[in-house]
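[1] Any chance you can model this:
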Amino acid sequence: MTISSSTRHTFWEAEFQDNRVGYAIGDIHGCADLLELMLERIELMERPAKQRKPKLIFLGDYVDRGPDSRRVLELLSSNRLDAFECIFLLGNHDAAMLSFLNYEPQSEAWLSHGGLDTLISYGVAPPPVGAPQLLVHRAQAEFDRAVPDEHKQFLKQLRLIYISGEYLFVHAGMDPTRCLADNTAHDFLWIRRPFLESKTPLPYRVVHGHTPVTAAQFHPQRIAVDTGAYATGVLTAVRFSGVTTTPIEVRRENSSKDARWFETNDVKMPEPRRYFP
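    Modelled structure (predicted):
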């Protein structure tokens, strides 16, 4: 399968230096069907090359909002990914799920920002909105029993950042007013406007999700990859090979077309809905 040169972006000459092809995959948010399509797409693109395993860098937010968070974690923690070398980053929703599993104070706020969908995917009846703490704690205990140890371990080992050459991969971004070493987990997981609107030079070109866009965006200092899969039905990745970056999309397709995926310039993206943090 060929990729049109019109989809290539090399105006900011950052280089991916893992001596292989890499893919940054945006926020999955419980869309197991789109994750499986993306993996199939990458396998078809890379299989003829017979090179080192492609490196997949997942930008976090595997759970919440979409219909099948459990299946997403099953895929990511299984041998389905043996054909790849994988880096898994932590997203704010993944961190919130861990907080709920750990019975941390006020962690029930997660339920109103997508956590209800995750509970349901594990067969746990969510507590009513505004339920007393006793009912919330019961739901936490049931959820704790329902989540396999493999899923918990997967979430606990997620990384905050990954660096390759001149690229920094992270869920949300970084605080441009501080050096990288002084950034906090909160910065990496939650930052928006101070990072997105900054003109301050950064030490790396940052590849991030967290803030939804209608299609992958390529800026001189950053690349945005989250296309709101749970709301739009479109999951996006960016392929890295040396200094060349190429956006890749998979989407749910209800037409009679045989192909289940399309290049970025072949589809018209819907306008995004309102998104919570």
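[2] Could you use CA atoms for every contact and neighbour count after this?
    OK.
[3] For Ala139, give me its contacts.
    Applying Cα atoms under 8 Å, 6 or more residues apart in numbering, we find Ala139 in contact with Val124, Ala125, Pro126, Pro127.
[4] so what's the closest residue to Leu168 other than its chain neighbours up against?
    In this structure, Leu168 finds its nearest non-sequential neighbour in Val206, 4.7 Å apart by Cα to Cα, 6 or more residues apart in numbering. Going by Cα under 8 Å, 6+ apart, Val206 touches Tyr167, Leu168, Phe169, Val170, Gly173, Gln221, Arg222, Ile223.
[5] mind listing the helices for the chain?
    Assigned by DSSP state H, the chain shows helices spanning 32-46, 69-76, 92-101, 115-121, 133-146, 149-156, 185-190, 193-196, 229-232.
[6] Same list (these) but as a markdown table, adding distance to Ser241.
    Shown next, in a markdown table, are the helices of the chain (distance: least, Cα to Cα, whole Å):
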| stretch | distance to Ser241 |
| --- | --- |
| helix 32-46 | 12 |
| helix 69-76 | 23 |
| helix 92-101 | 28 |
| helix 115-121 | 35 |
| helix 133-146 | 40 |
| helix 149-156 | 28 |
| helix 185-190 | 25 |
| helix 193-196 | 25 |
| helix 229-232 | 24 |
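[7] I'd like to know which of the ones you listed is closest to Gly60.
    helix 92-101 (7.2 Å; Cα to Cα).
[8] Let's see this one next, to set against the first:
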Amino acid sequence: MRSYAIGDIHGQLARLRAAHALIAADRARVGDDAAPVVHLGDYVDRGPNCRGVLDHLVQGLAAGQPWILLRGNHDRFMQYYLRPGCPPEPARPDLDWLAPSVGGRETLTSYGVETGMYPDRAALHAAAMRAVPDSHKALLDALLPCYRRGDVFFCHAGIRPGVPLADQVEDDLIWIRGEFLDDPRDHGVLVVHGHTPVARVTHYGNRVDLDTGAGYGGPVSAVVIEGREVFLLTPEGREPVTPKGAA
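    A predicted model of the protein is given here:
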């Protein structure tokens, strides 16, 4: 069972297009136009062209691309900011989407909303509501918390170990780190996730991390998964991603 997956994007439209081009080249080699492409979330924040990324995704879905779009924590930040009253991200009310460490200001700038030009947060929020197209708001609302295909479970951040997959909650699926990253047990599926940056796509045996730091200038990585075998897509073709410590 073949699936493609793309890690965190963070407004890097050119790198997202390059990842899709690598997938198209692999499809041409194996003769497969139907295998889904699972995007692991974090489409916005920090990078230069968040609007362009959401435009690209909206257009691809409208054209019938077999794309699965999952929700990342940064996407939920934006989703909640664009609601009436500008509520905080529910799992992290201590974090402000417009804080420099989060990256919401870069997202608004990509829509032509310069955050320093408004007298208060209410005026800035009103400008953001006008600038972000309804199609982008609808896309954010339609993102999936997770996706399973065969023996592979896709989510943005990870799962709560020991909790059945059907009972996982979105706060964990888009935010969890230590409890999941440090757990070596077999989860019954191969968990493919992003959220925690690594230098290169890394297979830990029970999970595979695809976040290669696009939010900090790194690449947007794409893989193809055959059963539970993982291959990084490169301009030269497939490169096996083997579990750490495997011979």
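[9] Superposed, what's their TM-score?
    The TM-score (TM-score structural alignment, normalised by the length of structure 2) is 0.86; 231 aligned residues with a Cα RMSD of 2.2 Å.
[10] and of the helices of structure 1, who's closest to Cys86 of structure 1?
    Nearest to Cys86 of structure 1, of the helices of structure 1 and by Cα to Cα, is helix 69-76 at 9.2 Å.
[11] And the contacts of that closest one?
    Contacts for helix 69-76 of structure 1 (Cα under 8 Å, 6+ apart): 29-32, 35, 62-63, 81, 117-118, 121-122, 151, 154.
[12] With stretch 81-101 of structure 1 instead?
    With Cα under 8 Å, 6+ apart as the criterion, stretch 81-101 of structure 1 contacts 53-64, 75, 107-108, 110, 115, 140, 143-144, 152, 155-156, 158-162, 170-172, 189-190, 210.
[13] hmm, back to that, return the member of the contacts of Val206 of structure 1 nearest to Ala24 of structure 1.
    Closest approach to Ala24 of structure 1 among these (Cα to Cα): Phe169, at 7.9 Å.
[14] Give the equivalent position in structure 2 for that closest one.
    Aligned counterpart of Phe169 of structure 1 in structure 2: Phe154 (TM-score structural alignment).
[15] wait, isn't that match in contact with Arg207?
    No - using Cα atoms under 8 Å, Phe154 of structure 2 is not in contact with Arg207, being 9.8 Å away.
[16] overlap in contacts of those two?
    Val191, Val192, His193.
[17] and the aligned partner of the last one in structure 1, how many neighbours?
    With TM-score structural alignment as the criterion, the equivalent of His193 of structure 2 in structure 1 is His208. His208 of structure 1 has 27 neighbouring residues, counting by other Cα atoms under 10 Å.
[18] Could you do Pro161 of structure 2 as well?
    Pro161 of structure 2 is flanked by 17 other residues according to other Cα under 10 Å.
[19] distance of the residue nearest to it when sequence neighbours are not counted from Val208 of structure 2?
    Computed as Cα to Cα, 6+ apart, the closest residue to Pro161 of structure 2 that is not its neighbour in sequence is Phe180, at 6.2 Å. To Val208 of structure 2, Phe180 of structure 2 is 12 Å away according to Cα to Cα, to the nearest Å.
[20] more neighbours, those two?
    Val208 (21 against 17).
[21] Assess the claim that that one and Val189 are in contact.
    No - counting by Cα under 8 Å, Val208 of structure 2 stays clear of Val189, with 11.1 Å between them.
[22] Contact partners for Ser110 of structure 2?
    Residues in contact with Ser110 of structure 2 (Cα under 8 Å, 6+ apart) are Pro48, Asn49, Cys50, Arg51, Gly52.
[23] Tabulate those (JSON lines), appending neighbour count and distance to Glu170 of structure 2.
    Shown next, in JSON lines, are those (neighbours: other Cα atoms under 10 Å; distance: Cα to Cα, whole Å):
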{"residue": "Pro48", "neighbour count": "18", "distance to Glu170 of structure 2": "27"}
{"residue": "Asn49", "neighbour count": "23", "distance to Glu170 of structure 2": "26"}
{"residue": "Cys50", "neighbour count": "26", "distance to Glu170 of structure 2": "23"}
{"residue": "Arg51", "neighbour count": "24", "distance to Glu170 of structure 2": "24"}
{"residue": "Gly52", "neighbour count": "18", "distance to Glu170 of structure 2": "26"}
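[24] farthest residue from the center of structure 2?
    Distance to the chain centre peaks in structure 2 at Pro119, reaching 32.8 Å (criterion: Cα atoms, centre = their mean).
[25] List buried members of the contacts of helix 69-76 of structure 1 by neighbour count.
    By neighbour count, with 16 or more other Cα atoms under 10 Å, the contacts of helix 69-76 of structure 1 hold His29, Gly30, Cys31, Ala32, Leu35, Tyr62, Val63, Asp117, Thr118, Ser121, Tyr122, His151 as buried.
[26] what two of the residues you listed are the furthest from one another?
    Taking Cα to Cα as the measure, those span a maximum distance of 18.2 Å, between Leu35 and Tyr122.
[27] Pick out the residue closest to the middle of structure 2.
    Note: structure 2 centre (Cα atoms, centre = their mean) maps to Gly41, 1.7 Å.
[28] Wait, that one touches His156, no?
    Yes - in terms of Cα under 8 Å, Gly41 of structure 2 counts as a neighbour of His156; the distance is 5.9 Å.
[29] which residues does Ala185 of structure 1 contact?
    If a contact means Cα under 8 Å, 6+ apart, then Ala185 of structure 1 has Leu160 as its contacts.
[30] so how far is Leu143 of structure 2 from the aligned partner of it in structure 2?
    Mapped onto structure 2 by TM-score structural alignment, Ala185 of structure 1 lines up with Glu170. Counting by Cα to Cα, the gap between Glu170 of structure 2 and Leu143 of structure 2 amounts to 11 Å.
[31] counterpart of Gly123 of structure 1 in structure 2?
    In structure 2, Gly123 of structure 1 lands on Gly112 (TM-score structural alignment).
[32] what's the closest non-adjacent residue to Asp186 of structure 2?
    Asn206 (5.5 Å).
[33] you'd agree the one you found is up against Val189?
    Yes - in this structure Asn206 of structure 2 lies within contact range of Val189 using Cα under 8 Å: 7.4 Å.
[34] What sits closest to Ala19 of structure 2 if chain neighbours are left out?
    Nearest non-adjacent residue to Ala19 of structure 2 (Cα to Cα, 6+ apart): Ala222, at 5.7 Å.
[35] could you pull out the strands for the stretch 101-250 of structure 1?
    161-164, 167-170, 205-208, 217-218, 222-224, 234-241, 244-251 (DSSP state E, counting those that start in this stretch).
[36] what's near enough to touch the aligned partner of Pro219 of structure 2 in structure 1?
    Pro219 of structure 2 maps onto Val234 in structure 1 when the alignment is built from TM-score structural alignment. Contact partners of Val234 of structure 1, counting by Cα under 8 Å, 6+ apart, are Leu34, Thr227, Gly228, Glu249, Val250, Arg251, Arg252.
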